[in-house]
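> Could you look at this predicted model? Sequence included:
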Amino acid sequence: MKIDANVARADIKVGTSPYGAHDELGALNALAATSQAKVLERASSSKVYDLSVDYFVGMPSFQGAGDPSYQIFMSHTPDGTVVDNLNGAGEHVNRHVCYSGDVVFMYTHTGTHIDSLNHFGVDGQIYNGFSAKDHLGSRNWTKAGVDVIPPIIARTVLLDIAKLKGVECLEDSYAITVADIEEELERTGLAIEEGNAVFVRTGRMAYWPDGTKTMGNPPGLSLDAARWLTAQGISVIGADQECVEVGPSQHEDNWLPGHGHFLTESGVPMIELLNLEELSADGVSEFCLIAAPIRLKGATGAPIRPLALKLN
């Protein structure tokens, strides 16, 4: 990745939580029970939108960064169980009872997933000043892992920038501006409120699962746009591409400044590789989000299955 040495520095700093020195939730603290109850009261059950992708061998992922591809294989099969008798039930029972089991191996940031606050940091520290020296063991972080993320229930605003621009998909490396966001909110007549989640559609999921079109040089949020969004008090950010922000970086001192701002400075978790195509096709720009990641202790991310319900 080539970064223009003449562009401005991002100057990402480690944010301090207003909720105290032990806080690991950051912006998720804004998901108060009262606001969650309010959005659930408005949710329509007429249609449920599944915003996740399926997992399969050969799916687009981050092998280019040295991470393993998604793999699944059988650890138990009906015929194999008869032969190896690992369960000790004997041939007669094992021929009668069909037993299957499988094993999954993957990078935790594969497919539709959420980044926890320990995913990115600055100078050895993550959000709220937790340090690698004091809080990173031999296997995982002891702070701000994906396991502490609660079930997310939030009013969510879709910023459909591809639709705003009248294109199927934004061009590679298009940097979404504050003006784009303001124009999109004017188009939909919506406002972003404190505690809301915000999802950004670039159109890249129209090409899924073609990795040559869905991964690399993504259109996404500029750092100015990211900072504008967190200033609105959002609880979660998400997009239909692999890193939410524009790539490659527009800043000489940080290769993923959007990650640094959302995760390290602002304590806002990020959901990536969302499938927002059906929402866009149906013209849904405001909805109730219900999502929860797998609780992998201390992990920097995990698969997540977000569901969307239109609001009445």
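Happy to help now that I have it.
> can we go C-alpha only for contacts and neighbour counts from here?
Noted.
> And the residue nearest the centre of the chain, how far from residue 233?
Centroid-nearest residue in the chain, with CA atoms, centre = their mean: residue 271, separated by 1.4 Å. Residue 271 sits 17 Å away from residue 233, taking CA to CA, to the nearest Å as the criterion.
> which residues in this protein form strands?
43-50, 71-76, 101-105, 113-115, 152-160, 175-176, 197-201, 220-221, 236-239, 270-272, 286-291, 301-303, 307-311 (DSSP state E).
> In CSV, list these along with distance to residue 57.
Conversion of the strands of the chain to CSV gives the following (distance: least, CA to CA, whole Å):
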stretch, distance to residue 57
strand 43-50, 21
strand 71-76, 6
strand 101-105, 10
strand 113-115, 17
strand 152-160, 29
strand 175-176, 31
strand 197-201, 26
strand 220-221, 27
strand 236-239, 23
strand 270-272, 19
strand 286-291, 24
strand 301-303, 16
strand 307-311, 24
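> this is the comparison structure:
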Amino acid sequence: MSGEIIGANGLRYYDLSNPWGHGIPQWPSSANLEFRTLKFLAKDGIYVQQMEGIMHRSTHMDAPIHVTENTGTLTDFESWRFFGTGVAVSIPKGRWEVITPEDLEAATPRIEPGDIVMINTGSHHNLGDNDDYYAYSPGLYIDAAQWLVDRGVKLVGIDVQALDHPLGTKLIDHGTGPSQPWLMDEYKAQTGCDVMEDFPLWEPSHKTLLLNGVPGIENIGGDLDLVTGKRCTFMAYPWRWPEGDGCVIRVVAIIDPEQKFRIESGE
């Protein structure tokens, strides 16, 4: 089910998560997700499935340990960061474009200290097992990530393949890459520039946000367009997994059109 849900109290609920499960596309070179059915209703009276795979799939968040050794896991984030008011902002970007501090400063509604921020580039419309979503998406890089930290936001979500621009990942010659080396030649042909000079850092947005205590959610989607341009209340909690490096997450936005209810948030 998708679209606006009206609760008995008049609040409007919007699911900003993409589907999760068998057949859902995932980041290139990551392990696949496998399901087995262990119990059937007709035979056993109950239905039970078993899953094997990684948590970095569809709408999910990362922990600092995912990108930097000897750092925090999922449970090291303060719980107050996953609930509160904030904004869903439109920052339309195309192939390989970079979200800048100027884009964030000009976004409406204005991003304020303490906000949860959901960024809509339009990329979630490309979600699928394709290069448009994974290899050619726009994204954050170090300057925009640092702007969000300096602004004092409490959580960030974005509708692209990762917290980092794809050319700041191992798709090119970073980390354990390149897993898609042809992108470096394509970038040179398209821009006339060396991709390693334009994107010299490996996952700097991950490190800038997560190591400063700001959770980051990748692959935001669902009803994102319906709340873009609005101030909302958001909630998105990961599992209580002390060793967790990442976690699938359900992201919900709530709007009170008549302002009858007061939803408190904060530390």
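In hand now; what should we look at? The structure presented is a predicted model; accordingly, all values stated were derived computationally and were not measured.
> re the thing from before, per the alignment, the residue nearest to the centre of structure 1 pairs with which residue of structure 2?
In structure 2, residue 271 of structure 1 lines up with residue 217, judged by TM-score structural alignment.
> Surely that match is in contact with residue 63?
No. Using CA atoms under 8 Å, residue 217 of structure 2 is not in contact with residue 63; the gap is 9.9 Å.
> all helices for the stretch 151-267 of structure 2, in order.
With DSSP state H, counting those that start in this stretch as the criterion, the stretch 151-267 of structure 2 has helices at 182-191, 195-198, 204-210, 224-227.
> possible to save the ones you listed as CSV with distance to residue 70 of structure 2 and mean neighbour count?
CSV is the format used below for those (distance: least, CA to CA, whole Å; neighbours: other CA atoms under 10 Å):
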stretch, distance to residue 70 of structure 2, mean neighbour count
helix 182-191, 31, 13
helix 195-198, 27, 13
helix 204-210, 13, 24
helix 224-227, 34, 20
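> In a markdown table, list the ones you listed along with distance to residue 85 of structure 2.
Listed next are the helices of the stretch 151-267 of structure 2 as a markdown table, based on distance: least, CA to CA, whole Å:
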| stretch | distance to residue 85 of structure 2 |
| --- | --- |
| helix 182-191 | 39 |
| helix 195-198 | 35 |
| helix 204-210 | 19 |
| helix 224-227 | 13 |
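> Out of the ones you listed, which is closest to residue 99 of structure 2?
Proximity to residue 99 of structure 2 (CA to CA) singles out helix 204-210 among the helices of the stretch 151-267 of structure 2, at 11.2 Å.
> With adjacent residues omitted, what lies nearest to the counterpart of residue 74 of structure 1 in structure 2?
Matched to structure 2 by TM-score structural alignment, residue 74 of structure 1 sits across from residue 37. Nearest in space to residue 37 of structure 2, with sequence neighbours left out and distances taken as CA to CA, 6 or more residues apart in numbering, is residue 49 at 4.4 Å.
> Whatever residue of structure 1 lines up with the one you found: neighbouring residues, count only.
In structure 1, residue 49 of structure 2 lines up with residue 102, judged by TM-score structural alignment. Counted with other CA atoms under 10 Å, the neighbours of residue 102 of structure 1 add up to 10.
> Make sure residue 102 of structure 1 is actually in contact with residue 75.
Yes. If you go by CA under 8 Å, residue 102 of structure 1 and residue 75 touch, sitting 4.9 Å apart.
> what residues are up against the match of residue 49 of structure 2?
For residue 102 of structure 1, the contact set (CA atoms under 8 Å, 6 or more residues apart in numbering) comprises 72-76.
> what's the counterpart of residue 237 of structure 1 in structure 2?
By TM-score structural alignment, residue 237 of structure 1 lines up with residue 156.
> pretty sure its match contacts residue 219?
No. If you go by CA under 8 Å, residue 156 of structure 2 and residue 219 don't touch, sitting 11.4 Å apart.
> Quick check: residue 297 of structure 1 vs residue 121 of structure 1, distance?
19 Å.
> more crowded one of these two?
Set residue 297 of structure 1 next to residue 121 and count neighbours by other CA under 10 Å: residue 121 wins out with 24 against 17.
> thought the more buried one was touching residue 261?
No. The pair residue 121 of structure 1 and residue 261 does not pass the contact test of CA under 8 Å, sitting 9.4 Å apart.
> So for the residue mapped onto residue 142 of structure 2 from structure 1, what's the nearest residue that isn't a sequence neighbour?
Under the alignment (TM-score structural alignment), residue 142 of structure 2 pairs with residue 223 of structure 1. Distances taken as CA to CA, 6+ apart place residue 258 nearest to residue 223 of structure 1, at 5.7 Å, with adjacent residues excluded.
> swap in residue 65 of structure 2?
residue 71 (5.0 Å).
> now the farthest one out in structure 1, which residue is it?
residue 92 (47.6 Å).
> Translate it into the numbering of structure 2.
Aligned partner of residue 92 of structure 1 by TM-score structural alignment: none.
> before we move on, back to that, can you verify my assumption that the residue nearest to residue 65 of structure 2 contacts residue 210?
No. Between residue 71 of structure 2 and residue 210 there is no contact under CA under 8 Å: 9.6 Å.
> Give me the common contacts of those two.
What both residue 71 of structure 2 and residue 210 touch, as defined by CA under 8 Å, 6+ apart, is the set residue 64.
> before we move on, the earlier item: would you mind measuring from the match of residue 271 of structure 1 to residue 45 of structure 2?
Distance from residue 217 of structure 2 to residue 45 of structure 2, by CA to CA: 38 Å.
> With residue 24 of structure 2 instead?
In terms of CA to CA, residue 24 of structure 2 sits 28 Å off from residue 45 of structure 2.
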